[in-house]
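S.K.: Sequence and predicted structure below; questions after.
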Amino acid sequence: MAIHDATRCRLGPSAALLALGLALPWAAGCGESAPSCPTLDAADDGAGGDGEAGADADADADTDADADADSEVAAATCGNGALEPGEECDLAELGGATCASLGRTPGTLACGDDCRYDTAGCAVCGDGRCEAGETPLTCAAECAVADVAAGAVHTCAVLADGSVRCWGARDGHQLGGVGDVSRPVRVPGIDDATKVAAGEGHTCVAHEDGTVSCWGRSGFGECRSIAARVWPPAVVTELTGVTALAAGAHHTCAILGDGTASCWGRSDFGNLGNGTHPARSATPQAVTGLSGVTTIAAGAQHTCVAASSGVSCWGRNDVGQVGGNDRNWHDLPERPVTGGLRAFGVGNFHGCACIMMPSWPPSAQGLYCWGNNAYGQLGVAPSPDALSPTHIDMGCPQVLEGGDAFTCSIPAAPGPVLCWGGNSFGQLGDGTQLSRHATAEVLDVADAVQLSAGASHVCARLADGTLRCWGRNVEGQVGGGTSARHLPYPVEPVGL
């Protein structure tokens, strides 16, 4: 709303300035000198009389005169091509403002008939960038969520325009050099991301050219450096042709275009999968004996991959999370599942896979899980660790994903997301904090196409390009503040 001279005279220069939120030409520093104001004489307006009634009449007349003056000033100033107090712009006079200076995409800034900025020529859906005011539903070509990764206490998403938004975290570095935030912020300098992976304190992205860059905590080399903190992103120079990423607590792995896999970072549990176990390696190491790898997932200190031949896992195995029927660490891939793989997912200390073998009887097909089961995350009542895959009486889903002590799935037939296991922070998404081994329906989440679980929170990417997250939110990892989120919360990765 423009404030013209007469109104400004009534408010005083400081009040007028505050009302506009602008530095006006006639106000500078601590001293102000307002333009001359019209003098309204009650007698000239036919208002007079003595005493209280006369004063009221004078006040009414003054108000009417002021309103007339407002109208006259507005008509006289807006549209004359000169920038005057109360105007953002006037015709071609923009006061030096540009689309960029207003925080919009570079473009053509114009002035409207009301002498306010017209930014329609700045941010336009279809210009290749997702910007403030645009959403996945209004501008899917740039703003739809293309990939999401939940770290231990932070979350990142790749948008259709290749930009990355992150939120949550303990120290901010995994977000991209900014402080901890509970609402999505853009990671500066990245506009060509295709995939994202989030660990305990680091984040990595794959770029359109097949390279990888990482940032955040890197004491074990998980960001291609042994520096305590890495920002700006460090390029993993040894890798090209990367098609997928996975991040554990302190290690990172990638699938390459030739169907092999490489890992780097912490390796004292055999995390690299190459037969060695140094404390750390900032240089990617090829995992031994893998080919035809299509999918990769990481737990806290172990990793699993899927290929046509089944599932192979390596790394820490103290609760059977590798599935090798023992508790020994495995520095080379172990194959707990062979053939017939439809889906698989890994939690911090467990794993699950859907197996459909034509030669098996129907009763033997379906879901198999292994590892820790303290909270029923394997789909059966809490029990001792399952050191090898155990058949679970549950249908075969199309997507499986595990967190710290819980599992979630997208069913093969259209329906709600299902979760089971630990629920102390509402990570099962059913509005309760009741842990259970039986499946719980996640409320208000339909048409999910991707799941990503952190330690105690989950995010689901929906078919329409939007995002829903739920679970622990102390660090803001669910988005939209830091209050508890026992039910899915719509996260808007744009518009800050």
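M.R.: That came through, no problem. Numbering: from 1, shown residues only.
S.K.: switch to C-alpha atoms for all contacts and neighbour counts from now on
M.R.: OK.
S.K.: need the strands for the stretch 351-496 of the chain, in chain order.
M.R.: Per DSSP state E, counting those that start in this stretch, the stretch 351-496 of the chain carries strands over the ranges 366-371, 386-392, 399-402, 406-410, 418-421, 436-441, 448-453, 457-462, 467-471, 485-491.
S.K.: Just the residues contacting the third one, thanks.
M.R.: Taking contacts as C-alpha atoms under 8 Å, 6 or more residues apart in numbering, the residues outside strand 399-402 that touch it are 343-348, 350-353, 407-412, 450-453.
S.K.: Just the buried ones among the residues you listed, please.
M.R.: Under a neighbour-count criterion of 16 or more other C-alpha atoms under 10 Å, the subset of the contacts of strand 399-402 counted as buried comprises 343-348, 350-353, 407-411, 450-453.
S.K.: From residue 157, how far out is residue 150?
M.R.: Using C-alpha to C-alpha, to the nearest Å, residue 150 is found at 9 Å from residue 157.
S.K.: swap that for residue 190, please
M.R.: 12 Å.
S.K.: which residues do these two both contact?
M.R.: By C-alpha under 8 Å, 6+ apart, the residues touching both residue 190 and residue 157 are residue 164.
S.K.: Comparing those two, which residue is more hemmed in?
M.R.: For the pair residue 190 and residue 157, the greater number of neighbours falls to residue 157 (31 against 17), based on other C-alpha atoms under 10 Å.
S.K.: which residues of the protein fall in helices?
M.R.: Remark: helices of the chain, listed N- to C-terminal, are 5-11, 13-20, 51-77, 140-143, 173-176; assignment by DSSP state H.
S.K.: And the longest one, what does it pack against?
M.R.: Put plainly, it is helix 51-77. Contact here means 3 or more C-alpha pairs under 8 Å, 6 or more residues apart in numbering; DSSP states H and E; on that basis helix 51-77 packs against helix 5-11.
S.K.: got the buried residues for the helix it packs on?
M.R.: In helix 5-11, counting by 16+ other C-alpha under 10 Å, buried: 5, 6, 7, 8, 9.
S.K.: what separates the residue nearest to the fourth one when sequence neighbours are not counted from residue 111, distance-wise?
M.R.: This means residue 8. Spatially, and ignoring its direct neighbours in sequence, residue 8 is nearest to residue 16 (5.5 Å; C-alpha to C-alpha, 6 or more residues apart in numbering). According to C-alpha to C-alpha, residue 16 stands 22 Å off from residue 111.
S.K.: next up, a second structure to put side by side with the first:
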Amino acid sequence: MGLVGSFVACSSAESRTEFDAHDAARPTPDLGNSPDGGVELDAEADADAARSPFDPTDAPVTCTNEPCAVELVAGERHFCARMKDGTARCWGDNAKGALGFDDAGAPAVSNVKQLSAAGATTCALLDDGRVQCWGANDRGQLGLGSNPPIADSARHPTPAPVVLASASRIDVGPTGACAVLTSGELYCWGGNERAQLGRAATSGVSAPTKVDAFAIATARMVLGSYSSLVLSKSGEVFSWGAVAAGEGSICGRQASVPTDPRPASIELSDVTSLAASTTTMLPVISPYGLPDRGIAHACAVQKGEIFCWGDSVLGALGIGLSGARDFPTRSFVVNKTAWPQQVAAGGDVSCARFTDGTVECAGDNTAGALGMDPQKPFSLTFTPVPRFTKSVVHVAVATHSVCALAVEGGIFCWGSNEHGELGQGTVDQAPHPVPVQVSFH
């Protein structure tokens, strides 16, 4: 079992480049499988007409509580928050040092401008454009300044600098990381065995290297275990890496090769929020000795509607069915008076924050991650978190846990607490469908 954090501050319209789509299929996004057939679509059209126009702008935190969190991110089994004072506070599994401090030491990062986390790794963009990372480095995710670059299984609780020019954004995945520089260039490092860093040479570990294949202005990256997504500033989504089913692909398209290092667009536009889960390996029970099946999924908000793709066993795509979808498929939600504004994904769970501050989730509820009693083990569509009444500005999803940043600056969590993900300073095996407030000391 990993170590549990004690919640101290971790003093933590341009011209478009033409790409070879590599035979990528580009269908229109699937409108999904409505549980109520065409009647549902007619009802939603009426609801759309009654709603205020969709506004993708992130809601601000008002900081009526102290300490006040202003940003929230999630790894597989840990969460981190950027605080109003520029420090970071992390909780959950600290087995690889993802919380940014050792068992008895003080936090060591401050002046944080933006956070990102995935797997057991956390990175921070500082006010001066420097990037520091800590936690797991099994695929070279930390971008340690060695030559040649290294990967190791050691615990790295101390934030280490990544050798980069000034950055404007950092995004971490379970096997690598990418930074958008202030120059607009995109640099990535870490594992590349499925060309998930956008390089044809599938070497295992790489130092921060420019992604020459992609020249469109980048808003952010979403890195899965074996595939990567990039959201352009114009709202388009591109992907590269593993395309083949069974590897947890989140490419959202097809290609004539199982691994595609060249960026190609997914049939989505005007995307304002994008998220993906890490790959989970599921054993395949077969007399033919078939390999394990990897599942992962991604979701996006397009013009106030959720579209998801990938593979899910328990309904995390929110489309009314379990199973895989190669292409973006429209998800179904309960709230028809507000718009989905932000999506988050982890494990076999997806959640969405709506423009009225409410939260809905889909997928695996065995640990209470949907906020429902575990007697209902899953939901195939997005459904409200019934016991959470706070107005939310951001939601983050770990493998079996969910946390939400409330408008006043407090953070509330529910689901699994096996590694201390609920921020109570304790661990247990019970499901926790009732949200509890994270206790910062």
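M.R.: Noted; the coordinates are in hand. As the structure is a computational prediction, the values presented were derived from the model and not from experiment.
S.K.: Which one's more surrounded, residue 16 and residue 111 of the first structure?
M.R.: More crowded of residue 16 of the first structure and residue 111, by other C-alpha under 10 Å: residue 16, with 23 against 18.
S.K.: so how far is stretch 407-418 of the second structure from its chain's centroid?
M.R.: 16 Å (C-alpha atoms, centre = their mean, to the nearest Å).
S.K.: Repeat that for stretch 369-380 of the first structure.
M.R.: Worked out by C-alpha atoms, centre = their mean, stretch 369-380 of the first structure lies 29 Å from the chain centre.
S.K.: now that stretch: which residue numbers in the second structure?
M.R.: Per the alignment by TM-score structural alignment, stretch 369-380 of the first structure matches residues 308-319 in the second structure.
S.K.: can you tell me the distance between the two ends of the matching stretch?
M.R.: Stretch 308-319 of the second structure end-to-end distance (C-alpha to C-alpha) = 8 Å.
S.K.: now swap in stretch 265-277 of the second structure and tell me
M.R.: By C-alpha to C-alpha, the extent of stretch 265-277 of the second structure from end to end equals 19 Å.
S.K.: And for stretch 415-431 of the first structure?
M.R.: Between the opening and closing residues of stretch 415-431 of the first structure there is a gap of 18 Å (C-alpha to C-alpha).
S.K.: list the buried ones in it?
M.R.: Neighbour counts using 16+ other C-alpha under 10 Å place 416-423, 425-431 of stretch 415-431 of the first structure among the buried residues.
S.K.: Repeat that for stretch 178-185 of the second structure.
M.R.: Neighbour counts over stretch 178-185 of the second structure (16+ other C-alpha under 10 Å) mark 178, 179, 180, 181, 185 as buried.
S.K.: would you list the residues you listed in JSON lines and tack on distance to residue 135 of the second structure?
M.R.: Formatted as JSON lines, those follow (distance: C-alpha to C-alpha, whole Å):
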{"residue": "178", "distance to residue 135 of the second structure": "16"}
{"residue": "179", "distance to residue 135 of the second structure": "17"}
{"residue": "180", "distance to residue 135 of the second structure": "21"}
{"residue": "181", "distance to residue 135 of the second structure": "23"}
{"residue": "185", "distance to residue 135 of the second structure": "25"}
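S.K.: what number of residues lie near residue 430 of the second structure?
M.R.: Summarising burial for residue 430 of the second structure: neighbours were counted as other C-alpha under 10 Å, giving 13.
S.K.: I'd like the strands of the stretch 351-496 of the first structure laid out as JSON lines, including distance to residue 161 of the first structure.
M.R.: Formatted as JSON lines, the strands of the stretch 351-496 of the first structure follow (distance: least, C-alpha to C-alpha, whole Å):
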{"stretch": "strand 366-371", "distance to residue 161 of the first structure": "36"}
{"stretch": "strand 386-392", "distance to residue 161 of the first structure": "40"}
{"stretch": "strand 399-402", "distance to residue 161 of the first structure": "25"}
{"stretch": "strand 406-410", "distance to residue 161 of the first structure": "26"}
{"stretch": "strand 418-421", "distance to residue 161 of the first structure": "30"}
{"stretch": "strand 436-441", "distance to residue 161 of the first structure": "32"}
{"stretch": "strand 448-453", "distance to residue 161 of the first structure": "18"}
{"stretch": "strand 457-462", "distance to residue 161 of the first structure": "16"}
{"stretch": "strand 467-471", "distance to residue 161 of the first structure": "16"}
{"stretch": "strand 485-491", "distance to residue 161 of the first structure": "17"}
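S.K.: Count the neighbours of residue 65 of the second structure for me.
M.R.: As a burial measure, the neighbour count of residue 65 of the second structure was computed by other C-alpha under 10 Å and equals 11.
S.K.: How about residue 192 of the first structure?
M.R.: Burial of residue 192 of the first structure is recorded as 18 neighbouring residues (other C-alpha under 10 Å).
S.K.: Kindly report the same for residue 227 of the second structure.
M.R.: Other residues near residue 227 of the second structure number 32, with proximity taken as other C-alpha under 10 Å.
S.K.: what's the spacing between it and residue 201 of the second structure?
M.R.: In this structure, residue 227 of the second structure and residue 201 of the second structure are separated by 15 Å, where distance is defined by C-alpha to C-alpha.
S.K.: Could you measure from the aligned partner of residue 228 of the first structure in the second structure over to residue 205 of the second structure?
M.R.: Taking TM-score structural alignment, residue 228 of the first structure has residue 153 as its aligned residue in the second structure. In this structure, residue 153 of the second structure and residue 205 of the second structure are 13 Å apart, going by C-alpha to C-alpha.
S.K.: How about residue 231 of the second structure?
M.R.: Here the distance between residue 231 of the second structure and residue 205 of the second structure works out to 24 Å (C-alpha to C-alpha).
S.K.: between the two, which one's more packed in?
M.R.: Higher neighbour count among residue 231 of the second structure and residue 205: residue 231, with 25 against 22, using other C-alpha under 10 Å.
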